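Novice: Next comes the sequence, and after it the predicted model I'd like to discuss.
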Amino acid sequence: MPKKGTLYTVSAPSGAGKTSLVNALLKKTSGLHASVSHTTRAMRPGEKEGVDYYFVNQAAFLSLVDEQAFLEHAQVFNHFYGTSQKWVQQTLLSGADVILEIDWQGAAQIRRLLSDCISIFVLPPSLNALEERLTSRGQDASAVIKRRLSAAKEEISHFKEADYLIINDGFSEALDDIGSIILSKRLKLPRQEQKYLSLLKDLLS
């Protein structure tokens, strides 16, 4: 029976680059899967249903909350987000690792439920850099960007709750840093012992 996978959470203020980092990490890391969250916000240009999010209305989302379908859920900028509990549990039990791109509220909920999860917080190198990234991606109106920036300091203050802190000053370096966290966990004795059980038996025979 495969050893249970590891659950990772990645949190950051909007614009810090967590989505790009997680997407790049998924492409280069085998055995790592991202949960597709449910959200009540509108689909952005280029996003796909069931790939980026499951887009639902508020009534449907609250119905799923009542059914206790979410491992965590939170309201962020007037929209709701939630992570499927069943999918995460089934994927971890298969032996695969799961990475969740969620806000600090969701990460806190998961840490209370699953103490063995590993939480990562990503920060920008400066508030000016954060504003430039929010503006350059061209996804939000100026009023929305201003609201995100005003909320950033409150979000940033929660970095102390995470296990690891990554400063996204250079994308390649930040990507390598997160990859190193996952590799370090995978090289720990219990997982290596399970993976190389036959070899260890031969070496000790």
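Specialist: That came in fine, so what should we check first? Numbering: from 1, shown residues only.
Novice: drop to CA atoms for contacts and neighbour counts, all remaining ones
Specialist: OK.
Novice: any chance you could map the strands in the protein?
Specialist: 7-11, 32-34, 38-39, 54-55, 70-76, 79-84, 97-101, 118-123, 164-167 (DSSP state E).
Novice: Adding distance to residue 148 and mean neighbour count, write these out as TSV.
Specialist: Written out in TSV, the entries for these read as follows (distance: least, Cα to Cα, whole Å; neighbours: other Cα atoms under 10 Å):
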stretch	distance to residue 148	mean neighbour count
strand 7-11	15	24
strand 32-34	24	20
strand 38-39	18	24
strand 54-55	21	18
strand 70-76	10	18
strand 79-84	13	20
strand 97-101	17	22
strand 118-123	14	23
strand 164-167	19	18
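Novice: Second structure for comparison follows:
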Amino acid sequence: MSQEGLLLVVSGPSGAGKGTVCKSLLQKCSEIKYSTSVTTRKPRKGEEHGVNYFFTSVEEFQDMIKNNQLLEWAKVYDNYYGTPTEFVIETLKSGQDVILEIDVEGAKQIFKNFPNGVFIFLLPPSMEELASRIYKRGTDSKEVIEKRLAAAQGEIDQLINYNYVVLNDEVEKATEKIQSIIIAEKCKVNRNKVLKEEYWK
């Protein structure tokens, strides 16, 4: 009987580098599966449907909500984002880890259903660096950027609800810290029920 997989939830303000760190982690840990989110926002340059996101209409997204096909969902900066339920549940049951890259509101919903998940908050080195990253990205309008920056402090205030906080000053270091978190979590007694049955009756 295999150990159930870990549900890794990574959040942080826009510009904290969540996508970059998750990509680095997936390259180093092939056993981790990335849960592709559904969104109603338009694809950015270079993004592919089914790879970066499942891009859909507002109407189709609302149908998924009604049919309980989303583990969590939220409206962020006038767009909807959500996590398909079936993939996550089946992957965890198979013993594989799943990583979700979601906002703080989505993480709250996940916690209600999976309190045993591993919740990691990614921080930028400073608010000044955060603003610089968002502007350099060049994918959003000035209005959207201002919304993201205005919301960032409120999102950071939510880190008290997470299990871990990781400073993303360097992608490599941030990735290594998350790898260490995964190792530690898998060694927790409450995650090793099979060993408990084997060694102490």
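Specialist: Perfect, thanks for sending it. This is a predicted model, so every value here is computed, not measured.
Novice: could the strands of structure 1 go into TSV alongside distance to residue 186 of structure 1?
Specialist: Converted to TSV, the strands of structure 1 look like this (distance: least, Cα to Cα, whole Å):
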stretch	distance to residue 186 of structure 1
strand 7-11	12
strand 32-34	11
strand 38-39	29
strand 54-55	30
strand 70-76	24
strand 79-84	24
strand 97-101	10
strand 118-123	12
strand 164-167	16
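Novice: So for residue 195 of structure 1, which of the ones you listed sits nearest?
Specialist: When the strands of structure 1 are compared for distance to residue 195 of structure 1 using Cα to Cα, the nearest one is strand 97-101, at 14.3 Å.
Novice: once aligned to structure 2, how far is that closest one on average?
Specialist: In the superposition with structure 2, the aligned residues lie an average of 0.4 Å away from strand 97-101 of structure 1, counting by mean Cα distance after the TM-score superposition for structure 1.
Novice: just the angle between that strand and strand 118-123, please?
Specialist: Calculated by axes from the mean of the first three to the mean of the last three Cα atoms, to 10 degrees, strand 97-101 of structure 1 forms an angle of 40 degrees with strand 118-123.
Novice: So which other helices or strands are in contact with strand 97-101 of structure 1?
Specialist: Contacts defined by 3 or more Cα pairs under 8 Å, 6 or more residues apart in numbering; DSSP states H and E place strand 97-101 of structure 1 against strand 7-11, helix 18-28, strand 32-34, helix 85-93.
Novice: Can you tell me the closest non-neighbouring residue to the residue most central in space within structure 1?
Specialist: Note on structure 1: the residue nearest the mean C-alpha position is residue 101, at 2.1 Å, using Cα atoms, centre = their mean. For residue 101 of structure 1, ignoring the flanking residues on the chain, the nearest one in space by Cα to Cα, 6 or more residues apart in numbering is residue 10 at 4.9 Å.
Novice: List the residues that contact the residue nearest to the centre of structure 1.
Specialist: 9-11, 18-19, 22, 34 (Cα atoms under 8 Å, 6 or more residues apart in numbering).
Novice: ok, those in structure 2: which stay?
Specialist: Contacts conserved in structure 2 for the contacts of residue 101 of structure 1, counting by both residues aligned by TM-score structural alignment, their matches' Cα atoms under 8 Å: 9-11, 18-19, 22.
Novice: would you turn these into TSV with distance to residue 141 of structure 1?
Specialist: Written out in TSV, the entries for these read as follows (distance: Cα to Cα, whole Å):
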residue	distance to residue 141 of structure 1
9	28
10	25
11	23
18	20
19	19
22	25
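Novice: closest to residue 118 of structure 1 among these?
Specialist: Of all those, residue 9 has the smallest distance to residue 118 of structure 1: 6.4 Å, by Cα to Cα.
Novice: so the closest one touches residue 99, yeah?
Specialist: Yes - under the criterion of Cα atoms under 8 Å, residue 9 of structure 1 lies in contact with residue 99, with a separation of 5.7 Å.
Novice: Need the overlap of contacts for the two.
Specialist: Contact with both residue 9 of structure 1 and residue 99 is made by no residue, according to Cα under 8 Å, 6+ apart.
Novice: quick one: which of the strands of structure 1 is nearest residue 187 of structure 1?
Specialist: Smallest distance to residue 187 of structure 1 across the strands of structure 1 (Cα to Cα): 13.4 Å, for strand 97-101.
Novice: ok now that closest one, how far from the chain's centre?
Specialist: Taking Cα atoms, centre = their mean, to the nearest Å, one finds strand 97-101 of structure 1 lying 5 Å from the centre of the chain it belongs to.
Novice: cool, stretch 78-92 of structure 1 as well?
Specialist: Relative to the mean C-alpha coordinate of its chain, stretch 78-92 of structure 1 is positioned 11 Å out (Cα atoms, centre = their mean).
Novice: which residue numbers in structure 2 go with that stretch?
Specialist: Using TM-score structural alignment, the residues of structure 2 aligned to stretch 78-92 of structure 1 are 78-92.
Novice: Quote the end-to-end distance of that stretch.
Specialist: From its first residue to its last, stretch 78-92 of structure 2 covers 31 Å (Cα to Cα, to the nearest Å).
Novice: Since that was my last question, I'll sign off now.
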